[in-house]
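Participant: Got a sequence here, can you build the structure:
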Amino acid sequence: MTTLRALVLGCSLKSGPQESSSDLLGRQILDALADHDVDGDLIRVADQNIKFGVSTDEGDGDGWPAVREKILAAQILVIATPIWLGQPSSVAKMVLERLDAELSETDARGRPSMYDKVAAVGVVGNEDGAHHTVAEVIQALNDVGFTIPAAGSAYWVGEALGKVDYKDAGPKPDTTGASVKDLAANAAHLAHALAATPYPAGQ
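Facilitator: You can find the predicted model right below:
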């Protein structure tokens, strides 16, 4: 079986070497994907000097074009985001806004640029809102051409008004861990299928 590539975009508000729960969940998803012939990398978006905008390149040192090249080279994209005020992080929203440019981009066959790519979502937070956050991100990714697998999300939400982060909560093999395995298996299966049988070009 051909080895595919995955890219996780860690959408923590934290930059640099600070520990991040969303990065941790993203790396756990990468580890699970590795069991299905998928290699990958994680990029923390806050460190990439990405500018606000809705084009493929906002110029003057914009970090998005380099990230976009990695997205184009991957068959699976995972957005890993914390929940803030019941919503995806502002970093995740910026990523989705930059992906809006793909609505007018096409590949060599004239198809939308993100066709044949699979997308999934990982969410962490200390408040309710996981389903809402997943829904916002998945709908946006599907709008720009990504295909969403069955069980294409994994999340962990702590106790209401709690202070414990996912990175400090200890393993959750029967809940979040099980969802991560399902996400990885289904995303990899779908990505391998699309690699073998791509979507047809438009008529």
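Participant: from here on, contacts and neighbour counts on C-alpha atoms
Facilitator: Fine.
Participant: all strands of this protein, in order?
Facilitator: With DSSP state E as the criterion, the chain has strands at 4-10, 38-44, 76-84, 87-88, 118-125, 153-157.
Participant: Including distance to residue 140, could those go into TSV?
Facilitator: Converted to TSV, those look like this (distance: least, C-alpha to C-alpha, whole Å):
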stretch	distance to residue 140
strand 4-10	15
strand 38-44	20
strand 76-84	11
strand 87-88	12
strand 118-125	10
strand 153-157	14
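Participant: how near is residue 7 to residue 172?
Facilitator: 23 Å (C-alpha to C-alpha, to the nearest Å).
Participant: Looking at these two, which one has more neighbours?
Facilitator: Neighbours per residue (other C-alpha atoms under 10 Å) separate residue 7 from residue 172, with residue 7 holding more: 24 against 12.
Participant: OK, contacts around the more buried one?
Facilitator: For residue 7, the contact set (C-alpha atoms under 8 Å, 6 or more residues apart in numbering) comprises 40, 41, 42, 43, 70, 71, 74, 76, 77, 78.
Participant: for those, which one is nearest residue 160?
Facilitator: Distances from residue 160 to the contacts of residue 7, taken as C-alpha to C-alpha, are shortest for residue 78 (26.1 Å).
Participant: how close does the closest one get to residue 161?
Facilitator: 27 Å.
Participant: Neighbour count for these two, which is higher?
Facilitator: residue 78 (23 against 9).
Participant: pretty sure the more buried one contacts residue 122?
Facilitator: Yes. Under the criterion of C-alpha atoms under 8 Å, residue 78 makes contact with residue 122 at 7.1 Å.
Participant: Which residues are in contact with residue 121?
Facilitator: Residues in contact with residue 121 (C-alpha under 8 Å, 6+ apart) are 78, 79, 80, 81, 134, 137, 138, 152, 153, 154.
Participant: before we go on, could you also do this sequence so I can check it against the first one:
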Amino acid sequence: MSNLTALVLSCTLKPSPAESSSVLLGTQVLDALGSHGVTGEVVRVVDHRVRFGVSTDEGDGDEWPALRQKMLNADILVIATPIWMGQPASVCKMVLERLDAELSETDAESRMLTFGKVAIVAVVGNEDGAHHTVAEVLQALNDTGFSIPAAAGTYWVGEAMQSTDYQDLDPSPEKTVGTTQTAAANAVHLARLLKNEEYPPS
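Facilitator: So this is what the prediction gives:
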């Protein structure tokens, strides 16, 4: 079977080395992908100087092009984000805005360069909004060329207006662990299918 790679973009608001629940869940997704032979890495977007914009390179030291190249080199993209005020984190929205540039980046067959790549989403928070956040991010990823497998979102939300974070839980909740494993297995299955048979020319 084809070797697959994954990139997890953690959209935590916390730079390294601060502990982060979205980094933890993103790492668990990568571990679950690894159980199917996938290799990859977790990258905190806030550790890089990513400029606001909707192009592939905003210039002036923009570090998105390097992250974009990692994405283009990977078969599976994982977006891991916390929930703030019922919404994906601002860092996540910035990443989605940068992905908008992929609409005009095509190969010789007029296919977006993201065609054939699979995307899943991981969400954490201690407030309502997990389903909304997963839906919003998956829609944006699909719009920008990524393929979405069945059960493509994993999440944990704690009791509203409380201080418990996902990273405080040991062990991680069984339901979240199981959902993560399913999302990873389905992502790998779809990525292998797409690697072996490309989408038709547009």
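Participant: sorry, back to before: tell me which two in the contacts of residue 121 of the first structure are the farthest apart.
Facilitator: Among the contacts of residue 121 of the first structure, 81 and 152 lie farthest apart (C-alpha to C-alpha), at 14.2 Å.
Participant: Of those two, which one has the most company?
Facilitator: Taking other C-alpha under 10 Å, residue 81 of the first structure and residue 152 do not tie; residue 81 has more neighbours (34 against 23).
Participant: which residues does that one contact?
Facilitator: Residue 81 of the first structure sits next to 10, 11, 12, 22, 88, 89, 92, 121, 122, 123, 124 when contact means C-alpha under 8 Å, 6+ apart.
Participant: which one among those residues gets closest to residue 166 of the first structure?
Facilitator: The closest of those to residue 166 of the first structure turns out to be residue 124 (C-alpha to C-alpha; 6.7 Å).
Participant: what's the neighbour count on that closest one?
Facilitator: 31.
Participant: ditto for residue 130 of the first structure
Facilitator: Residues near residue 130 of the first structure, counting by other C-alpha under 10 Å: 24.
Participant: Surely residue 72 of the first structure touches residue 114?
Facilitator: Yes. Counting by C-alpha under 8 Å, residue 114 is a contact partner of residue 72 of the first structure at 7.5 Å.
Participant: of the contacts of residue 7 of the first structure, buried ones?
Facilitator: Among the contacts of residue 7 of the first structure, those classed as buried by 16 or more other C-alpha atoms under 10 Å are 40, 42, 43, 70, 71, 74, 76, 77, 78.
Participant: Under the alignment, what does residue 157 of the second structure map to in the first structure?
Facilitator: Structural correspondence for residue 157 of the second structure with respect to the first structure (TM-score structural alignment): residue 157.
Participant: Residue 130 is in contact with its match, correct?
Facilitator: Yes. Here residue 157 of the first structure reaches residue 130: they are 7.0 Å apart, a contact under C-alpha under 8 Å.
Participant: Now list whatever residues contact both of those two.
Facilitator: Counting by C-alpha under 8 Å, 6+ apart, the contacts common to residue 157 of the first structure and residue 130 are residue 124.
Participant: who touches the residue most central in space within the second structure in this structure?
Facilitator: Note on the second structure: the residue nearest the mean C-alpha position is residue 79, at 1.6 Å, using C-alpha atoms, centre = their mean. Applying C-alpha under 8 Å, 6+ apart, we find residue 79 of the second structure in contact with 8, 9, 10, 11, 26, 92, 119, 120, 121, 122.
Participant: and the gap between the first one and residue 139 of the second structure?
Facilitator: Noted for residue 8 of the second structure: a distance of 18 Å to residue 139 of the second structure, by C-alpha to C-alpha.
Participant: how many neighbours does residue 154 of the first structure have?
Facilitator: Around residue 154 of the first structure there are 27 other residues, counting by other C-alpha under 10 Å.
Participant: I'd say it and residue 130 touch.
Facilitator: No. Using C-alpha under 8 Å, residue 154 of the first structure is not in contact with residue 130; the gap is 9.1 Å.
Participant: re earlier: now, among the contacts of residue 81 of the first structure, which is nearest to residue 188 of the first structure?
Facilitator: So of the contacts of residue 81 of the first structure, ranked by how close each gets to residue 188 of the first structure (C-alpha to C-alpha), first place is residue 121, at 13.7 Å.
Participant: ok, so what distance separates the closest one from residue 148 of the first structure?
Facilitator: Counting by C-alpha to C-alpha, the gap from residue 121 of the first structure to residue 148 of the first structure is 9 Å.
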